[in-house]
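Sequence and predicted structure are below.
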Amino acid sequence: MTKFADIKGFVFDLDGVITDTSILHGTAWHQLADSLGVTWTKELGDGLKGISRMDSLEMILKAGHKENDYTQAQKEELAAQKNTNYVAEVDKMTPANILPGMKAFLDDLRAKGYQLSLASASKNAPRVLGKLGLTDYFPKIVDPASLKHGKPDPEIYTKGAELLNLDPAQCIGLEDAAAGVQAINGAGETSLGIGDATELGAADMVFADTSAVTLANIAKHLD
């Protein structure tokens, strides 16, 4: 088992760990559904979480019985419209959108000399970090365009450790989703899950929410 003293780096997921962009994705899809005359429901919104852009669009069109109304090119335009909506929502973000306790945790990591990288599948991650005022904390960001496989494949977390020039065993990965925890474990890093202990049961340690994530609490779990 990894000891706390062995840890040199932290590899962060973005959504649900540092900030909650899923709300913004929901708003952007809701706006698109409204413009298409598709009735928005909570069930529809929940069903889109963690699903790719094109698959989400298909789900919305199916919900409105419009899946055969658009060509592939038109669907791509609709997906691009959703992304425009989303970026407009991102641009309203401020440091107040950082999840509770995370800024203090990042400050503590930086003060104690830990290395940080970001392992987010979102192409908009650098923009989000900029709005949150956290760009300087993450000089190393895995480029999603360079990945062949998405989570739960470990590739993104393996790259997150490589960017820091660290062995995966020296890194802790932070995630709020089961697929992400699986990716961290597959990469050979220590997994820290944030959220429901049942859902994230495969993680090496689970914290109920971001405010519980501190170096002291992590050390307690590892030693």
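Thanks, I have the structure now. For clarity, every value in this text was computed on a predicted model and none was experimentally measured.

okay, CA-based contacts and neighbour counts for the rest of this
OK.

Could you pull out the strands in this structure for me?
Applying DSSP state E to the chain gives strands spanning 9-12, 115-118, 140-141, 171-175, 190-194, 205-207.

Any idea which of these gets closest to Trp29?
strand 171-175 (23.7 Å; C-alpha to C-alpha).

Show me what that closest one is packed against.
Using 3 or more C-alpha pairs under 8 Å, 6 or more residues apart in numbering; DSSP states H and E as the contact test, the elements touching strand 171-175 are strand 9-12, helix 178-187, strand 190-194.

now those in CSV, with mean neighbour count and distance to His221?
Shown next, in CSV, are the helices and strands packed on strand 171-175 (neighbours: other C-alpha atoms under 10 Å; distance: least, C-alpha to C-alpha, whole Å):
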stretch, mean neighbour count, distance to His221
strand 9-12, 26, 16
helix 178-187, 23, 16
strand 190-194, 26, 10
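
mind putting those in a markdown table, distance to Lys112 included?
Putting those into a markdown table (distance: least, C-alpha to C-alpha, whole Å) gives the following:
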| stretch | distance to Lys112 |
| --- | --- |
| strand 9-12 | 11 |
| helix 178-187 | 23 |
| strand 190-194 | 19 |
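
what about versus this one:
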Amino acid sequence: MGEGLSGLRAVLFDLDGVVVDTAKYHYQAWKRIAEEENIYFDEEINERLKGVSRMDSLNILMERRTREYTEKQLEQLADRKNGYYVAFLNQMAAGDILPGVMAFLSELKHCGIKTAICSASKNTDTILERLNISPLFDTVVSGLDVARSKPDPQVFHIAAQRLGVPAEQCLVIEDSAAGIEAAALAGMKSIGIGRKDRLGQAGSVIASTEELCLALTRRLF
């Protein structure tokens, strides 16, 4: 086993849009709900939904509502959205693993650096098992394990505790502003994947997962 980078002992990955390309399925499911409810929805609004829980996402969608909803109706909408999303997940295949991720995970394993999934999704285990990539991570923290969604740092705190690694030796990989903020609140360094104007708080921002490599992490540790 190789030696890890000085200071870096664990890499914590978001799931949707970082390890697997499920972000498109979330978008399609929310778009369908918006169309059915006559609520305006576009890519900009969708960006705000990344990294947050289902109910928090629904609350953002409801900012453009054209009528009032009871709590029960909101819960039913959230359940309907999840039903659409899970149906889309049945289409998933190995090709939905984002480019560069498997090679990066292999590099980390070779260097003895621990890995974790930190996702707000309650479907995390389903996705990992469907793609047969659960064994690649030392621990998985999902929406079933946390009471507060990002930007609250709870999901990262739990992962670090399970891995036995202090926050300052963890690196977070995220594609959402909420996730990058959560990493900062957790006292962890981060790499953002996406637009620099949205992820500027990250220690480094890259355009694609294809750029993930140990050389990139050396700039932060």
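Noted; the coordinates are in hand. Remember, it's a predicted structure, so these values are computed and weren't measured experimentally.

Of the strands of structure 1, give the one that comes closest to Pro152 of structure 1.
strand 171-175 (11.3 Å).

Helix 178-187 and that closest one, what's the angle between them?
170 degrees (axes from the mean of the first three to the mean of the last three C-alpha atoms, to 10 degrees).

Mean distance of strand 171-175 of structure 1 to its aligned residues in structure 2, please.
Aligned to structure 2 and superposed, strand 171-175 of structure 1 gives a mean residue distance of 1.0 Å (mean C-alpha distance after the TM-score superposition for structure 1).

What range does that strand cover in structure 2?
With TM-score structural alignment applied, strand 171-175 of structure 1 matches the range 170-174 in structure 2.

ok, and for the matching stretch, which residues are buried?
Within stretch 170-174 of structure 2, the residues that qualify as buried are Cys170, Leu171, Val172, Ile173, Glu174, counting by 16 or more other C-alpha atoms under 10 Å.

Output these as JSON lines; include the columns distance to Pro99 of structure 2.
Below are these laid out as JSON lines (distance: C-alpha to C-alpha, whole Å):
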{"residue": "Cys170", "distance to Pro99 of structure 2": "22"}
{"residue": "Leu171", "distance to Pro99 of structure 2": "19"}
{"residue": "Val172", "distance to Pro99 of structure 2": "18"}
{"residue": "Ile173", "distance to Pro99 of structure 2": "14"}
{"residue": "Glu174", "distance to Pro99 of structure 2": "15"}
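
of these, closest to Asn123 of structure 2?
Using C-alpha to C-alpha, those come closest to Asn123 of structure 2 at Glu174, 17.7 Å.

so what's the closest one up against?
Phe13, Asp14, Val18, Ile180, Ser190, Ile191, Gly192, Ile193 (C-alpha atoms under 8 Å, 6 or more residues apart in numbering).

The helix of greatest length in structure 1 vs structure 2 - mean distance after superposition?
Ranked by residue count under DSSP state H, the longest helix found in structure 1 is helix 72-90. Aligned to structure 2 and superposed, helix 72-90 of structure 1 gives a mean residue distance of 1.8 Å (mean C-alpha distance after the TM-score superposition for structure 1).
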